[in-house]
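In: quick one, fold the following:
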Amino acid sequence: MRTLSIGNSFSQDACAYLHRAAASAGVELETVNLYIGGCSLEYHAENLREKRENYSLEINGDSAGRQISIPDALSMGRYDFITLQQASHFSGKRETYVPHIGILAEACRAAQPEAKLMIHETWAYETDSTHGAFPDYGCDQRRMYDLLRAAYREAAESVKAGFIPVGDTIQHFREHVPGFRYPNGGESLCRDGFHLSIPTGRYLASLVWLETLAGIDARNVTFLPDGMDEEKRVLVTEEVHRYLAGRPD
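Out: Sure, this is the predicted structure:
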């Protein structure tokens, strides 16, 4: 199985452990991530049109040591899934998705007709985040989440794409799993107020991707990243599976 992510640091977070987590569950998965920090859908579409080789290429969570364009990445063999996402600062603003996501979706399908297009739903900032865009959402995590959730779903429907509910799962942990209620002294799933924490946040994201894309039961993932103990691994894998299995959509 191969995935291509046209993304930024948030797809970098999601893909960091994905290859190793899949391998531990007996699945061979190669991840290809195109990285430009903070890259928006509009800038991705512009880069596509201009065929700019300005993306850092990352394979299986590691730098490949070279720059690449979107067209070149789309021609690097067959992909099973291609993921798109909005830059976090625009994620809750519906008007920033169009027409760019449609342009990208069309190009991806033309180059890789057998690949399934997926929308990677990113997450809201931490409650005390100092990110410069947080005031656009009233510095309110729940408000940001509600807005991005609606925007991502609308975008996925508009291009008839699948959906990877990382943002939903992150918010579930924040609001319903006691050890992750950060305002009450729980663990934050962000390392700097917006990027995912290492290892827990990144691990959680990889589990959501695996259940969604490969149908892997998160409880079968035995990969243990540095800094995580077995008790935490069991808690996270079991709760991710329980939440995803019970989702209505």
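
In: drop to CA atoms for contacts and neighbour counts, all remaining ones
Out: OK.

In: quickly find the element holding D168.
Out: helix 166-176 (DSSP states H and E).

In: contacts for the following helix or strand past that helix?
Out: Next in sequence after helix 166-176, counting helices and strands by DSSP H and E, comes helix 200-209. By Cα atoms under 8 Å, 6 or more residues apart in numbering, the surrounding residues in contact with helix 200-209 are 13-18, 21, 164-166, 169-170, 189-190, 196, 218, 221, 225, 228, 236-237, 240, 244.

In: could you also give me the structure for this second sequence? I'd like to compare it with the first:
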Amino acid sequence: MMKIDMLVLKRTYILFGLLLIFSINVFGQNDGNALKLFIIGNSFSQNASTFLPQIAKEKGKTLVIGRAELGGHSLQQHWGYAEKYEANPDDPKGKPYNGKSLNMLLSGDTWDVIAIQQYSYLSGDSSSYLPYAKKLVEYVKKLQPNAQIVIHQTWAYRADAKKFGKIGKDVFAKDQHEMFQKSREAYHKLAKQLDLKILPVGDAFELVANDKKYGYKQDANFNFEHPVPPNLPDQSHSINVGYFWNQKELHFDPNHANDAGKYLGSLIWYSVLFNDLPKNIKFKPASVSDKFSRYLKSAAAKAIHP
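Out: You can find the predicted model right below:
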């Protein structure tokens, strides 16, 4: 028995050592408690990283985040701005990030991790990724050769969306599930082509969407044809913004994440970047119940370790 226990103990030490090396080497040359993260994206990357600073602070981590994010922007657009700047540094079209270029932002510090993503509406169309992602990654590597580049996998729109993303030329996903499938395929294809790691936020959203208890279901009793303010449909457990009133007009946003969705995304980002488990995170937004937050942490863990 003693020999077996010692063998198990030895293997445990080896595994722990490998995990520690992975955490330090893959995500920056740091001690595991400090990280400089730069994000190239749009509103979806803003959503998914919203609560990342609060989680990092709770866990005693030092986190610096740099951002090149513009609403509704694709890989092609971000690369286009970089091209314009390199062709003519005085061209304002190459400096769309509050008057700065991607070159200027990346060169302003030394970054451990740099995240990229596709515009969600194009995420299911694999042809929209290349050559722009490859050119953008090569550009980033020249400016930050020691940084680890990762892919933020965005999510499919809520099941009751009126329209879903592109999955090919003039072809659109018929529903939430098809948008997820095609998007996931495209992200993993890109990750394989460029040898990059994925932050599986889209997978986590899909797990929640398909959960029998927590998956969002449209309110069959709400009068969508003639809504009366301030009444809203039941949107329990939605992780997307959904329906909301703006003065006396009912608005609908099935795409962006609400606080619960932002929390789910941030759980993924933190857990992967700092090599930690979602269950170890105590922070949660006040708008998310204790019960739902526990479920979201379990969904995040399944997405990271399927």
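
In: need the TM-score between these chains.
Out: Once superposed, the chains reach a TM-score of 0.87 (TM-score structural alignment, normalised by the length of structure 1), with 235 aligned residues with a Cα RMSD of 1.9 Å.

In: quick revisit: compared with structure 2, how much does the helix holding D168 of structure 1 deviate?
Out: Comparison of helix 166-176 of structure 1 with structure 2 after fitting gives an average deviation of 0.8 Å (mean Cα distance after the TM-score superposition for structure 1).

In: in structure 2, which residues correspond to that helix?
Out: Mapping helix 166-176 of structure 1 onto structure 2 (TM-score structural alignment) gives residues 201-211.

In: may I see the buried residues of the helix holding D168 of structure 1?
Out: Buried positions in helix 166-176 of structure 1, judged by neighbour count with 16 or more other Cα atoms under 10 Å: 166-174.

In: tell me what it is packed against?
Out: If you count contacts as 3 or more Cα pairs under 8 Å, 6 or more residues apart in numbering; DSSP states H and E, helix 166-176 of structure 1 packs onto helix 141-158, helix 200-209, helix 230-245.

In: comparing those helices, which comes out most buried?
Out: The highest average neighbour count among these, using mean count of other Cα atoms under 10 Å, belongs to helix 200-209 at a mean of 25.

In: where does it end up in structure 2?
Out: Alignment of helix 200-209 of structure 1 against structure 2: residues 260-269, by TM-score structural alignment.

In: mean distance, that stretch to its aligned residues in structure 1?
Out: Average distance, stretch 260-269 of structure 2 versus aligned residues of structure 1 after superposition (mean Cα distance after the TM-score superposition for structure 1): 0.4 Å.

In: where's the helix holding D168 of structure 1 relative to the chain centroid, distance-wise?
Out: Its chain's C-alpha centre and that of helix 166-176 of structure 1 lie 13 Å apart, by Cα atoms, centre = their mean, to the nearest Å.

In: give the aligned range of stretch 89-99 of structure 1 in structure 2.
Out: Counting by TM-score structural alignment, stretch 89-99 of structure 1 falls onto residues 121-131 of structure 2.

In: how far does the matching stretch sit from its chain's centre?
Out: Taking the mean of its C-alpha atoms, stretch 121-131 of structure 2 sits 16 Å from the chain's own mean (Cα atoms, centre = their mean).

In: give me the residues contacting it.
Out: 74-76, 118, 154, 164-169, 179-187, 189-190.

In: quick one: end-to-end distance for it.
Out: Using Cα to Cα, to the nearest Å, the end-to-end distance of stretch 121-131 of structure 2 comes out at 18 Å.

In: now do stretch 62-81 of structure 2
Out: 31 Å.

In: contacts for that stretch?
Out: In contact with stretch 62-81 of structure 2 (Cα under 8 Å, 6+ apart) are residues 33-43, 45-46, 53, 56-57, 93-97, 101-102, 105, 116-119, 122, 128-129, 132-133, 135-136.
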